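> What follows is a predicted protein model with its sequence.
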Amino acid sequence: MQKKLTFLLVLVMGLFLMAACSSKDEKAGGKAGDGEVSGEITVWVHPYTGDADAEKKMWDEIVASYKEKFDVDVKIETIPWANRDQKVLTALAANNGPDVFYAIPDQMPQYADEGMLLELDPYLKDNDMDDFVDTALLSTKWKDKTYGLPILQEAYTLFYNKEVIKAIGEDPEKLPATWDEFSDWAKKAKDKGFYALSYQGGGSMNGTLYPFLWQAGGEVITQDDEVKINNEAGVEAFEFINNMYKKGWIPEDSVTAMEHDALWNGGKMLAVQGSGISLTNLQKSGLDFVIAPPLKNKEQATYGTTGMFVVPSNSDNPDAAAEFIKVVTNAENQRKFNTLTQYIPARESAKDIFDDQKYLSQLSEYTQYAQPGVIHPIGRSIMPGIQAEVQTMMAGEKTPEEAADAAAEAIKAELAKQ
């Protein structure tokens, strides 16, 4: 899939440049910040809930708030999540794509690095940027330039089974805050016949290695292409995962597992990683649980994606598109969007929508620790190579240091393809 996407990106880039050059004289609207905003724009969104009617009403309200300020016709088009990369790239190359579209952290740097996104900084002087959660803005920047504005965040952390906590003789009001404290609980859980944690080794690195790497104070790769996964902090994260597996704190199938729902639902597990979108299933399990802040070693950190809106650089109406992004991500519209979708707003002032919701209010406090993943054009393509090395280590075929070094070589090999 990644090879197919990379080929498509290269092909589309050539077509994109030709299309962009041919359309320069056809742009509507004025220059950034000159106030000449008119014409029309097309906005591509996705189905964020299962209620299409409710989403249409929400978008109608958001568009109406935009039209109060600008005489611009806005066409909202909902496209499916499936094959969204190919659809966006193909449309942009043909110069009939949207003026605004939704992107996630592993897409943005790929597009930005190829010059396919409009830099937004010239439009943001009058925008309240201080209200955005700092970690939400991490995913919108590439090479110190802003290419998107965030509308939602997530924050993954540990959900603990209260019955298991009591069974190991601990207090649900005093949850582990550090690796050492969690390890102490994990030993007690193992001694009492419980697993300490769900580890989905067959899933994304965002939910397995990376949070421990960030907590150790590490980094995978910098935006200047410096590979850091095998430094001291990186090796420490590999060692922590290997230790959990060797000691039986995580299930035997953790090397390749995609989920441990049955073990959690059966009351056999102390903790499981979850987020706001996990709440429904966790509550359906009937188990009494408590949510802990993200763990800390050298740093307190976790994973949490960020959803943003971006403008392609060959938009026919960049000024109107940039102004739409500012409006759709203001506090009022973030409240509308996230009240319906139940994601966490990327603006601090909009988090008041969860004041009367115990769990989401708590999770919204943790977005300050949420890293959006590896912000790099190869962020997605390096995952399989890293995952393979972690799995090899857990299978006992490599030491943590050897696995970290091999992961670093795999990343360098991907860099060499660029």
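Looks like it arrived, so ask away. Residues are numbered from 1 along each chain as shown.
> From here on, just use CA atoms for contacts and neighbour counts.
Fine.
> Determine the longest helix present in the chain.
Ranked by residue count, the top helix of the chain under DSSP state H comes out as helix 2-23.
> which helices and strands does it pack with?
Other helices and strands packing on helix 2-23, by 3 or more C-alpha pairs under 8 Å, 6 or more residues apart in numbering; DSSP states H and E, are helix 84-93.
> tell me the angle the following helix or strand past the longest helix of the chain makes with helix 84-93.
Downstream of helix 2-23, the first helix or strand assigned by DSSP states H and E is strand 38-45. Put simply, strand 38-45 runs at 160 degrees to helix 84-93, going by axes from the mean of the first three to the mean of the last three C-alpha atoms, to 10 degrees.
> Show the secondary-structure elements that strand 38-45 is packed against.
Checking 3+ C-alpha pairs under 8 Å, 6+ apart, strand 38-45 ends up next to strand 71-78, strand 100-103, helix 318-328.
> To Gly207, which of the ones you listed lies closest?
Closest to Gly207 of the helices and strands packed on strand 38-45, according to C-alpha to C-alpha: strand 100-103, at 19.7 Å.
> ok now that closest one, how far from the chain's centre?
14 Å (C-alpha atoms, centre = their mean, to the nearest Å).
> Show me what counts as buried in it.
Buried residues in strand 100-103, counted by 16 or more other C-alpha atoms under 10 Å: 100-103.
> same check, this time on stretch 402-417
For stretch 402-417, by 16+ other C-alpha under 10 Å, it's 402-412.
> Which members of these are positioned in helices?
For the buried residues of stretch 402-417, secondary structure assignment (DSSP H) places 402-412 in helices.
> Which one of those residues is nearest to Thr305?
Set against Thr305, the nearest of these by C-alpha to C-alpha is Ile411 (21.6 Å).
> Tell me, how many residues neighbour the closest residue to Ala301 other than its chain neighbours?
The shortest distance from Ala301 to any non-neighbouring residue, by C-alpha to C-alpha, 6 or more residues apart in numbering, is to Tyr369 (4.7 Å). Look at Tyr369: counted by other C-alpha atoms under 10 Å, it has 25 neighbours.
> give the contact list for Tyr369.
Contacts for Tyr369 (C-alpha atoms under 8 Å, 6 or more residues apart in numbering) come out as 135, 155, 294, 300-303.
> tell me the centre residue of the protein?
Centroid-nearest residue in the chain, with C-alpha atoms, centre = their mean: Thr305, separated by 1.7 Å.
> got a list of what that residue touches?
Counted by C-alpha under 8 Å, 6+ apart, Thr305 has contacts 104-105, 153-155, 370-373.
> count of neighbours near Phe238?
26.
> That one and Glu402 touch, don't they?
No. Judged on C-alpha atoms under 8 Å, Phe238 makes no contact with Glu402 at a distance of 9.8 Å.
> List the contacts of Ala136.
Taking C-alpha under 8 Å, 6+ apart as the test, what Ala136 contacts is 150, 153, 306, 346, 372.
> let's bring in a second one:
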Amino acid sequence: MKRLGFLLFLVILGIALSACSSNEDSSKANGGEISGEITVWAHPYTGGAEEETAMWDEMIASFEEQYDVKVNFETIPWANRDQKILTALASNTGPDIFYAIPDQMPQYADVGMLVELDPYLENNDMDDFVETALMATQWKGKTYGLPILQEATTFFYNVDVIEAIGEDPNNLPQIWDEFKKWAEKAKANGYYAMSYPGGGSMNHTLYPWLWQAGGNVVNENNEVLINSPEGLEAFEWINDMYQKGWIPEDSITATDHNGLWLGGKILAVMGSADLISVLQEEGDFDFVISQPLKNKEQYAYGTTGMFVVASNSDNPDAAAEFLKTITNADNQRTFNSLTNFIPTRESAKDIFAEGDPLGYVAANTQYALPGVIHPKGRAIMPLIQAELQAMMAGEKTPQEALDAAEKAIEDELAK
């Protein structure tokens, strides 16, 4: 489906769903009799279908024991999930509850496809949730999802390289200027300072530096914010890294530098929980995990996984209660212990034993922003990427690239 057609479909579907929404008064929110039937769609989160089935069966049983509600659960594949969900909702055969990530949620919420959950959350101990995880569930001041998993991306350092450049693995860089000194030493000793997968997502390339510089891309009022002194500082930082050889030569279009990293040629890479298992299985060196770097701000990227309620649900009260149940602390412990993600409730982070590398990653979710929360968040990524690539290739100055990125975003938002 072409992008324009997809967005038009969202608008038309949103109008239809808003017209038939049964969430007008949320009469049973935070109490009252809950009964009936709901359908839940989720995805496979591990390679173990049997273990996941047992996990969901346990969660569903605990809910059904508390409420007179039958839960119909279905696992759907990740491939083409947007189209499958939208088609099902349009034909009124879709689920009451489905899984979403931060760049999907605002697309759905902006056209009225989701139930606002705030009326249901008064007694849900919302203060226990990590603040950055809740940010990912909100659009224009309203909550549309409850988060069940989170990730945090931060620097993993190769201890052998740290020692080779004469630095201390117990005293890692905290700010940009300190990392710059390490980068220069790495280059002088025949190493790259870090990986920069310029052909991949902006979440792993530009955005962390932009947020740390104090900048942003666009807000919910469609104000384009990227062309600012903070944005220029981030563009210049990336350009300097490339021109000075701190990052590999193919960084303009590379999607990973796994070979160089695992081969001991890179000082640091941005990684999350999945990198831990890779290093433990394939790495031939010790590693240490840092907090995100700080400039004006201290931020990193980290996605949040949430469950949402469709606005054409016949039973939004039961659906909201099910979301509250599966995202409580006990069920988050069960879910994230199996899937190796990070709980979004602080109290559930006790699943990590002292010294567990994943615990070090989990401590950084307080800094983890979920990307650009906007209905056009996905669409503007390649536009910014193209300008960064032109800058790194020497075709544009950082300011020229920034000007062009701003114009491209404005044009996309105007469509």
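In hand now; what should we look at? None of the values given here were measured: they were computed from a predicted structure.
> TM value for the aligned chains?
Aligned and superposed, the two chains score 0.97 in TM-score terms (TM-score structural alignment, normalised by the length of the second structure); 413 aligned residues with a C-alpha RMSD of 1.6 Å.
> So which bits of the longest helix of the first structure are buried?
Going by neighbour count (16+ other C-alpha under 10 Å), the buried part of helix 2-23 of the first structure is 9, 12-13, 15-17, 19-20.
> quick one on the thing from earlier: what residue in the second structure is paired with the residue nearest to the centre of the first structure?
Taking TM-score structural alignment, Thr305 of the first structure has Thr303 as its aligned residue in the second structure.
> Quick check: closest non-adjacent residue to that match.
Spatial nearest neighbour of Thr303 of the second structure, chain neighbours left out: Pro370 (4.7 Å); criterion: C-alpha to C-alpha, 6+ apart.
> Can you tell me the number of residues neighbouring the one you found?
By other C-alpha under 10 Å, 25 other residues sit near Pro370 of the second structure.
> which residue lines up with it in the first structure?
Matched by TM-score structural alignment, Pro370 of the second structure corresponds to Pro372 in the first structure.
> doesn't Lys141 make contact with that match?
No. Judged on C-alpha under 8 Å, Pro372 of the first structure makes no contact with Lys141 at a distance of 11.6 Å.
> coming back round to it: pick out whichever of the contacts of Ala136 of the first structure sits closest to Asp60 of the first structure.
Asp60 of the first structure lies nearest to Pro150 out of the contacts of Ala136 of the first structure, by C-alpha to C-alpha, at 19.7 Å.
> Apart from its neighbours in sequence, what residue is nearest Val11 of the second structure?
Val111 (5.5 Å).
> What does that neighbour correspond to in the first structure?
Under TM-score structural alignment, Val111 of the second structure pairs with Glu114 in the first structure.
> Next, count neighbours for its match.
Counted with other C-alpha under 10 Å, residues neighbouring Glu114 of the first structure total 14.
> From Leu8 of the first structure, how far off is it?
Counting by C-alpha to C-alpha, to the nearest Å, the separation of Glu114 of the first structure from Leu8 of the first structure is 12 Å.
> Repeat that for Arg335 of the first structure.
Taken as C-alpha to C-alpha, the span from Arg335 of the first structure to Leu8 of the first structure is 36 Å.
> Could you do Glu397 of the first structure as well?
Distance, Glu397 of the first structure to Leu8 of the first structure, by C-alpha to C-alpha: 36 Å.
> Also Lys145 of the first structure?
For Lys145 of the first structure relative to Leu8 of the first structure (C-alpha to C-alpha), the value is 25 Å.
> circling back to that earlier point, in strands, which of the contacts of Ala136 of the first structure fall?
Members of these lying in strands (criterion: DSSP state E): 150, 153, 306.
> May I see those residues organised as JSON lines, with neighbour count added?
Putting those into JSON lines (neighbours: other C-alpha atoms under 10 Å) gives the following:
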{"residue": "Pro150", "neighbour count": "29"}
{"residue": "Gln153", "neighbour count": "24"}
{"residue": "Thr306", "neighbour count": "31"}
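> For the residues you listed, give me a markdown table that also has distance to Glu163 of the first structure.
Listed next are those as a markdown table, based on distance: C-alpha to C-alpha, whole Å:
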| residue | distance to Glu163 of the first structure |
| --- | --- |
| Pro150 | 38 |
| Gln153 | 30 |
| Thr306 | 33 |
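> Let me know the closest of the residues you listed to Ile62 of the first structure.
For these, the nearest to Ile62 of the first structure is Pro150 (15.4 Å; C-alpha to C-alpha).
> Aligned counterpart of the closest one in the second structure, please.
That one, Pro150 of the first structure, aligns with Pro147 by TM-score structural alignment.
> That match touches Thr137, doesn't it?
Yes. Contact criterion C-alpha under 8 Å: Pro147 of the second structure and Thr137 qualify, at 7.1 Å.
> Overlap in contacts, the two.
Common contacts of Pro147 of the second structure and Thr137 (C-alpha under 8 Å, 6+ apart): Met306.
> Kindly state which residue of the second structure is aligned to Pro80 of the first structure.
Aligning on TM-score structural alignment places Pro80 of the first structure opposite Pro77 in the second structure.
> With distance to Val63 of the first structure as new columns, can the helices and strands packed on strand 38-45 of the first structure be given to me in a markdown table?
Supplementary listing: these in a markdown table, determined by distance: least, C-alpha to C-alpha, whole Å:
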| stretch | distance to Val63 of the first structure |
| --- | --- |
| strand 71-78 | 7 |
| strand 100-103 | 13 |
| helix 318-328 | 8 |
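> Could you point out which of the ones you listed sits nearest Met269 of the first structure?
Comparing these by C-alpha to C-alpha, strand 100-103 comes nearest, at 34.9 Å.
> so the closest one aligns onto which residues of the second structure?
Under TM-score structural alignment, the match for strand 100-103 of the first structure is residues 97-100.
> ok, average deviation of the matching stretch from the first structure?
Superposing on the first structure places stretch 97-100 of the second structure at an average distance of 0.4 Å from its equivalents, by mean C-alpha distance after the TM-score superposition for the first structure.
> hmm, who's touching that stretch?
Contacts to stretch 97-100 of the second structure, defined as C-alpha under 8 Å, 6+ apart, come from residues 38-43, 305-310, 319.
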